[in-house]
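Asker: next one to model:
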Amino acid sequence: MGNNDTEEAIQCWVCKKFFDYPCSGITEIGYRKLGDRQATWKCATCKHVQGAKKQPGSPVPSPTSLSMDTVMAELTKLSLQLQPLPELFKDIHCIKSDMAALSTSTQELISRIDRLEKRIDNIESVSDAMPELRVAITQLQEQIDEQDQWLRYNNIEIKGVPVKHNENLKEKNYRFVWVKHSKLFLRKNETSPVLSIKAEKDLTKVK
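Answerer: Here you go, the predicted model:
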């Protein structure tokens, strides 16, 4: 075939020879239908030669078998990479267990803190009420002393008891001393204030 006819001929991809459609054994329409397979078209001679080289019963290597080998190799690599996963799962399980225990401890600690805060609030409430309680106790003690004085209203009066040093009210310039409703009252003169002696602590008022 001349060089001018190569533009309308087809080339065998094995022997690289050009053939026109009548000699190639394929029509122009059939060749066009090959599409991408045009690049691997073989002439009748090359097909015969390759067919004779094949042994009966021998497997024909194909791109598919090569791809399977590649896939198996990749799977092997992936399997090796996934080997640490069981240990990783164990570590994750241990971490989850530790987190659960920590959460429980935290809740217990929060409960203890709440109880302590309530106790502190109760103590503070009692501390705030202490002044009022002291005043109430003092008032109750005065009432008890007053009632005790009333109970002694009919007691026998004893006279002639020896006077000790600093017990004589006259020496302290108290001119008026009297008892009324079982209570002792003192007064230095007509214009001085009256002292009421209800309990032993009131003796400190006597100067």
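Asker: make it CA atoms for all contacts and neighbour counts henceforth
Answerer: OK.
Asker: this structure: helices as residue ranges?
Answerer: 21-24, 28-33, 44-53, 63-82, 85-151 (DSSP state H).
Asker: what residues of the shortest one count as buried?
Answerer: By that I understand helix 21-24. Using 16 or more other Cα atoms under 10 Å as the test for burial, helix 21-24 gives 21, 24.
Asker: one more, for comparison:
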Amino acid sequence: MFTCARCNNTCNDGAKCSDCNQFLDFPCSGITEAGYRRLGDRQKTWRCNTCKTAGSSPRAASSSQITEVLNEIRAFRSDFLLMKSDVQETSVGIQALNTKWSEMETRFSDMEDRLIQVEAKLSSIPKLQKQLDVANDEINTLKSENNNRDQYSRMNNLEISGVPYYKGENLFSIF
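Answerer: Model (predicted):
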């Protein structure tokens, strides 16, 4: 009792292929029961139609295999070409990123230089503030002293009003 490899029917009797070792019932095997019985000892070398076709025409089998291989190579080639274009696009993208990265590095370097300059100027602000405070105190002192001197110099000044003035007269002689 076996199951036919082609039609999956359960059978009591059939032929066994010597190449693929599959059991086939007589209708699927392509041989009659009487013909198979007449083979006698040659039943051990009997082959099914599939194995006969593959074995009897090696060129046909190899031709189909070559066709399959060529198809696979073509598919691989098209996949490779797609990958190649993807790699080229990626390469262009990476180059653009590298360019942008270089620009960003330059900008950051410039910003860092400016920041260093600003920090240097900021660190001098307290010192300048102290100098400004000292200068303002000194200016106020000098103004006060100047005002006091002006007041002192005018302390003995006398102003006379109501006396007519004529052109060419000497006030000191008149006084």
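Asker: just the TM-score for the two chains, thanks.
Answerer: Superposed pair, TM-score by TM-score structural alignment, normalised by the length of structure 2: 0.49. Supporting alignment: 125 aligned residues with a Cα RMSD of 4.4 Å.
Asker: packing partners for the helix or strand harbouring residue 72 of structure 2?
Answerer: With elements taken from DSSP states H and E, the one containing residue 72 of structure 2 is helix 58-153. The contact analysis (3 or more Cα pairs under 8 Å, 6 or more residues apart in numbering; DSSP states H and E) places helix 58-153 of structure 2 against helix 49-56.
Asker: chain center to the helix it packs on: distance?
Answerer: 56 Å (Cα atoms, centre = their mean, to the nearest Å).
Asker: now that helix and helix 58-153, what's the angle there?
Answerer: With axes from the mean of the first three to the mean of the last three Cα atoms, to 10 degrees as the basis, helix 49-56 of structure 2 and helix 58-153 are set at 90 degrees to each other.
Asker: packing partners of helix 49-56 of structure 2?
Answerer: helix 58-153.
Asker: give the next helix or strand downstream of the helix it packs on.
Answerer: Scanning onward from helix 58-153 of structure 2 (DSSP H and E), the first element met is helix 171-174.
Asker: could you check how far that next one is from the centre of its chain?
Answerer: For helix 171-174 of structure 2, the distance to the chain centre is 99 Å (Cα atoms, centre = their mean).
Asker: buried sites along it?
Answerer: Per 16+ other Cα under 10 Å, helix 171-174 of structure 2 contains no buried residues.
Asker: mind putting the helices of structure 1 into CSV with distance to residue 11 of structure 1?
Answerer: Shown next, in CSV, are the helices of structure 1 (distance: least, Cα to Cα, whole Å):
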stretch, distance to residue 11 of structure 1
helix 21-24, 9
helix 28-33, 11
helix 44-53, 12
helix 63-82, 23
helix 85-151, 55
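Asker: winner for burial among the ones you listed?
Answerer: Mean neighbour count (mean count of other Cα atoms under 10 Å) peaks for helix 21-24 among those, with a mean of 14.
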